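> dropping a prediction and its sequence here:
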Amino acid sequence: MAVNTYKQDEKVSSASNWKTLLRTVSYLKDYKFKTATAIVMILAQTLIVAMLPSLTERAVDVNIVGRDTKGLIITMGIATGLALCSWFLSMGYRKVLASVTNKIVYDIRRTAFDHLQTLSLYYFDSRPTGKILSRLINDVSSLKDMFSRLITTLIPNLTLIIAIVIIMLHSSPVLSLSAFIVVPLLVLSMYFIMIKGFKNWMDFRQKNSNMNAYTHESYAGIKVIQAFDAEKETIAEGDKIMKDVENAWVKAVRRSDLLNIVVNWSMGIGYFVLYLFAVKWLKIGATSVGQLIAFASYIALFWQPIRSLAAAFNQFTNQVTSAQRVFELMDTESILQEVPDATELKVTEGKVDFEDICFAYPDEPDVEIIHDLKLHVKPGEMIALVGPTGAGKTTIVNLLARFYDPVSGKVLIDDQDISKVTLASLRANVGVMTQDSFLFSGTIKENLLYGKPEATDEEMRDACHELGLDDLIMSQPQGFDTVITQDSLSQGQKQLIALARTLIADPKILLLDEATSAIDTRTEELVQAGMAILMKGRTSFVVAHRLSTIVKSDRILVIQNKGIAEAGNHRELMERNGIYADLYNSQFEELDKE
């Protein structure tokens, strides 16, 4: 299976920026009233700002020229009142939009998190955890700023530009067209800069995701780093990755800053052309001083939102690329799908059949891990899977738990195709215990009841007693209510609690993937009696290297060369003196002598 690492950029689908923007905007529909209220306030505030130069024109051409002091005071009073209204409206819509954007970001993060829970194990196996977290945390958080800029910057500025253009054209079409003569050049330049800009910002996001993946991996492996005195090498590698992030950011900013240069040049040319036309028309008396001052103000107002948009361009394009990454995650479909008419799995006996199973990972369809596997397991039978690393032992277990689907063939439980039953009913009947025995932050009780929250305290205590966990539980400060984390218990203690968790869930079929490999000999002895009780009457599959979990199996399957190389019980395989005998003699000779 090919795995993306922190050294590689993720492959992100190339979605249209406009489609991404429209999809982002669509989240506002759930908050129609608040959004509409904010937009009305924005439009009112924008119109007020657009009207102020007209009052300036009136104050100069009418009140001052006509020596109308009272009229000047009234005009200035109206202007002051409108300015105050503009300020209050601005504060109002910002407060409303802050509430809306926070709720939208919460909705998107919740949807993305919920969707992650539906994805198959392959999604998580094929990429670093840090890259998933980067999308769920960093990219989603970036959307909050995107919504704020979209509504508080893009909408009011575009509205202001439109209002200013209408007023200018109404006042003097000639002067207006002279001021707008550079707009086609501006639009064309913006188009080409934006195309490259989005690519540059996507590259920055990818490099930032790589950095998050490396940081997470470094922290997770800090014990190994310190044990091998590899801090300097880790720091050097981290510096290299962070330099890649910096270079990608600088490249994106430099390209995007070209927009500011284009805007400033366009604005300067616009002013020059405006005054050139104004001087020509002033000679024939077609333009008043007040009108020229008003037009100068309108030109300033026209370019002000454009400059504001150009200044926000870097962040906005960065945020659109974040939105693309988030939406791609949300659009990712699980490779495991329930059929529309999926039925509930009903396990009465526990018979398991693998019929002509072939398996390869989705990203490497030509590299078969399992080929034409045929296996029939009787109810209550204990099957041990042994073989070299990478032979496919865990793959067989994963297929039975339906963490993956085979490329061809069927897996049946009591003659029911597991691909046609609900995942919930399958997981309720198939218990999985792995080597890492992950425990969640919370109390011991919460961890024990994780697979069966409705279990009674009596069921929980009985399971712990069967596994000899009484002393471990009572040695904790608050007993079952003691708060634990993944690192607060020894590996052996975690294995014992995980085993009790599986016992409480009471699955009909049990999958133990090297579940005792990390337990010391003394602790293993403690759990053997409990495991015997757990497996009694249950069909069990055990992937293990320990003698105690192999020799007592009803059948031992040696997995090699994409299938079953040998099969039989311990005595039969030892008499055959084949692959299993060699493995046994090399790994368990000392224990056998005892």
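Cool, got the structure.
> every contact and neighbour count from this point should use C-alpha atoms.
Will do.
> could I get the buried residue list for stretch 110-117?
Of the residues in stretch 110-117, 112, 113, 115, 116 count as buried by neighbour count, 16 or more other CA atoms under 10 Å.
> try this one side by side with the last:
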Amino acid sequence: MGKNTMNSDEKITRRGKGELIKRLLVYLKPYKWKSIVVIFLMLFVILCGVINPYLLKIAIDSNVANNDIRGLLKIGFLLVVINLISWVISRIRWKMISEITNNILVNIRHELYSHIQKLSFDFFDNRPVGKILARVVGDVNTLKNLFDQSIQSLIPELLNLVFVAIVMLILNVKLALACITLLPFLALAMFVIETYSRRRWEVYRNKRSNLNAFTHEEFSGVKVVQSFAKEDYTEEKFAELVKDQQKSFNRAVRLNDLFWPLVELSWGMGIVIVFAVGYKLILSGEIQIGTLIAFSMYTGMFWRPIMNLSNFYNTLITNFSAADRIFDILDINPDIENVEGAEKMSEIKGDVEFKNVAFSYNKNSEVLRNINFKVSSGEKIALVGSTGAGKSTIVSLLSRFYDVTSGEILVDNKNIKNVNLESYRSQMGIMLQDTFLFSSTIMENIRYGRLDATDEEVILAAKAVNAHEFISKLENGYNTEVNERGSRLSLGQRQLVSFARALLANPRILILDEATSNIDTQTEKLVQRGIEKLLQGRTSFVIAHRLSTIRDCDKIMVVEDGEIVEAGSHNELLEKKELYYNLYMAQYKFLNEGA
């Protein structure tokens, strides 16, 4: 997958109109009965509208012509009652349409969010977060008009058009044909506009996505921007992206704005043609004046749905690109999924075995080769080696963030490929160098390890990893807001909070990836004691560059160039005086020189 940067437009698969409409209509299925009720209410409103001109025709041609005041009052009363009932039903219809539309948008957003959570790390590594947010928020919101108008415009306006056309043909065929003379030309013009309009809206949504990605990243890194005094530079970039979005929007709207003038022009010319033909028919005695007046009203009623349908078509074209962007993500299959018939992982004891494991991210380079080792339940294993040697890849495979290229990984003698992912990962704990805390309280961040934990259990976990003391000194204690990504706390404090969270989750297999880097020596002592408590009674894998922190591990494995080249205890490896010995002595010498 190619890297998608902030400044590059996303490549979106353009789907056929029929395919998009079919997929979007699927979201209407759960509300089909409500939609049917809405359609029947619409039918009633349409019939009321169609009856109005006909009653007016009767009033003019019969009652007025014959000076029938009583009959005229009856028709007037009937018109008032019909239109009052129509207004009430329209209100009920609008409320139901709003409920259906909002529920559909909620369902789409949930489906999209849920699907994104299942996608591999590659998906997130190759896209700025802002571009993902643009689809989950902006593109889904854009579909609101589409669903609103699908229910309130497409079906009723089509029915309205059919009913009016039938009535017009019944009244007078010649006038009916005169009314629709310009319809084929309008359809051709709209087709031409649609062809170019959709492309322009695709460009606009890409430019908007670029701006969203830039804004999200710059605000996330605002400390770096301010520390290097790059505000003017970022403002220039922002202005450039805004200008690109503005240009693309203007180009798209300029073309879309041709829809309305074309329809209104056709409507106006249609009325002129109807009156011209109607005038001749009156002179020849084929129709009466009341019929022409009624027909002029029906002409408006015929072209108004065409106007609304063209507006719907306009909305459809405008939103096709948003639908394409949503379905582009929904059509991405997760790299890691449960195999068919995957069994639930029972409570893990902690025996781990790698058997002839090889792995590559792509066909050109092999990251791991012939990895073989066994770990017994409760053992503490350290992985050391130079940067890029393959240490993090080993624990990523154990976490099944990726699947092995060849070989197999067994946990409690079960191939992890054949077990349910959720039941397996829920029993693992992973601590990374970049500790992530949510924008919430310390209490809620620790409780994230086990959502049903009581406040007392959260506090006990914090005490166990030596986090309780510093938390108690904060202004609001455990109810202190940590701000975005935990920025209110120091690196060491964030680590201790994350240790408490991991301890509360009580994982059977624990992975610590550079968990003690980037913190001061005094804090490291606290963290180290927290780690000791955390490692008790569970199988643990520790990746560390500070070799002093892993001396007490049961086994240390040295990874170099994708292979395990040494394995043993700290003292055993020092006695060999090979790679681990050289690494340890070089670090010891460096620290002494620094002192």
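On my side now, so go ahead. The shown structure was predicted, so the numbers you read here are calculated from the model rather than taken from an experiment.
> what does the TM-score come to for these two?
After superposition, the two chains reach a TM-score (TM-score structural alignment, normalised by the length of structure 1) of 0.90; 591 aligned residues with a CA RMSD of 3.0 Å.
> quick revisit: so which of the buried residues of stretch 110-117 of structure 1 belong to helices?
112, 113, 115, 116 (DSSP state H).
> contacting residues around the last one?
Okay, so that is residue 116 of structure 1. Applying CA atoms under 8 Å, 6 or more residues apart in numbering to residue 116 of structure 1 gives the contacts residue 330.
> quick one: list the elements packing against the host helix or strand of residue 36 of structure 2.
Per DSSP states H and E, residue 36 of structure 2 falls inside helix 32-58. Counting contacts by 3 or more CA pairs under 8 Å, 6 or more residues apart in numbering; DSSP states H and E, helix 32-58 of structure 2 packs against helix 69-118, helix 155-171, helix 289-330.
> what ranges does the stretch 351-500 of structure 2 have for its strands?
352-359, 368-375, 380-384, 406-411, 414-415, 428-431 (DSSP state E, counting those that start in this stretch).
> of those strands, which approaches residue 68 of structure 2 most closely?
strand 428-431 (88.5 Å; CA to CA).
> in structure 1, what range does the closest one match?
Using TM-score structural alignment, strand 428-431 of structure 2 lines up with residues 430-433 of structure 1.
> the matching stretch vs structure 2 - mean distance after superposition?
Following the fit onto structure 2, the mean deviation recorded for stretch 430-433 of structure 1 is 1.3 Å by mean CA distance after the TM-score superposition for structure 1.
> stretch 301-318 of structure 1 now?
Mean for stretch 301-318 of structure 1 is 2.7 Å (mean CA distance after the TM-score superposition for structure 1).
> circling back to that earlier point, redo the strands of the stretch 351-500 of structure 2 as TSV? Include mean neighbour count and distance to residue 5 of structure 2.
Shown next, in TSV, are the strands of the stretch 351-500 of structure 2 (neighbours: other CA atoms under 10 Å; distance: least, CA to CA, whole Å):
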stretch	mean neighbour count	distance to residue 5 of structure 2
strand 352-359	20	27
strand 368-375	18	29
strand 380-384	25	33
strand 406-411	19	32
strand 414-415	14	37
strand 428-431	20	28
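> can you list those strands in JSON lines and add distance to residue 105 of structure 2?
Output for those, formatted as JSON lines (distance: least, CA to CA, whole Å):
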{"stretch": "strand 352-359", "distance to residue 105 of structure 2": "41"}
{"stretch": "strand 368-375", "distance to residue 105 of structure 2": "44"}
{"stretch": "strand 380-384", "distance to residue 105 of structure 2": "47"}
{"stretch": "strand 406-411", "distance to residue 105 of structure 2": "41"}
{"stretch": "strand 414-415", "distance to residue 105 of structure 2": "40"}
{"stretch": "strand 428-431", "distance to residue 105 of structure 2": "34"}
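> before we move on, the earlier item: the buried residues of stretch 110-117 of structure 1: which two are farthest apart?
Those two in the buried residues of stretch 110-117 of structure 1 that are separated most widely, counting by CA to CA, are 112 and 116, at 6.2 Å.
> as CSV, the ones in helices among the buried residues of stretch 110-117 of structure 1 with distance to residue 160 of structure 1 would be great.
Output for these, formatted as CSV (distance: CA to CA, whole Å):
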residue, distance to residue 160 of structure 1
112, 35
113, 38
115, 40
116, 41
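> which of those lies closest to residue 188 of structure 1?
Nearest to residue 188 of structure 1 out of those is residue 112 (CA to CA; 36.5 Å).
> excluding chain neighbours, what is closest to residue 3 of structure 1?
residue 126 (4.5 Å; CA to CA, 6 or more residues apart in numbering).
> quick check, the one you found in contact with residue 4.
Yes: Residue 126 of structure 1 lies in contact with residue 4 (CA atoms under 8 Å); the separation is 6.0 Å.
> any idea which of the helices and strands packed on helix 32-58 of structure 2 is most buried?
Mean neighbour counts were taken over the helices and strands packed on helix 32-58 of structure 2 using mean count of other CA atoms under 10 Å, and the top value, a mean of 21, falls to helix 289-330.
> which helices and strands does that helix pack with?
helix 17-25, helix 32-58, helix 69-118, helix 140-149, helix 155-171, helix 183-220, helix 259-284.
> those helices: which one's closest to residue 574 of structure 2?
Nearest to residue 574 of structure 2, of these and by CA to CA, is helix 69-118 at 43.4 Å.
> got the buried residues for the helix or strand just after that closest one?
The C-terminal neighbour of helix 69-118 of structure 2 among helices and strands, as given by DSSP H and E, is helix 121-125. Residues of helix 121-125 of structure 2 classed as buried by neighbour count (16+ other CA under 10 Å): residue 123.
> average gap between the next helix or strand after helix 121-125 of structure 2 and structure 1?
Going down the chain from helix 121-125 of structure 2, the next helix or strand is helix 129-133, by DSSP H and E. Following the fit onto structure 1, the mean deviation recorded for helix 129-133 of structure 2 is 1.9 Å by mean CA distance after the TM-score superposition for structure 1.
> next: stretch 185-198 of structure 2.
Mean for stretch 185-198 of structure 2 is 2.6 Å (mean CA distance after the TM-score superposition for structure 1).
> buried set for that stretch?
Those would be 186, 190, 193, 194, 197, 198, for stretch 185-198 of structure 2 by 16+ other CA under 10 Å.
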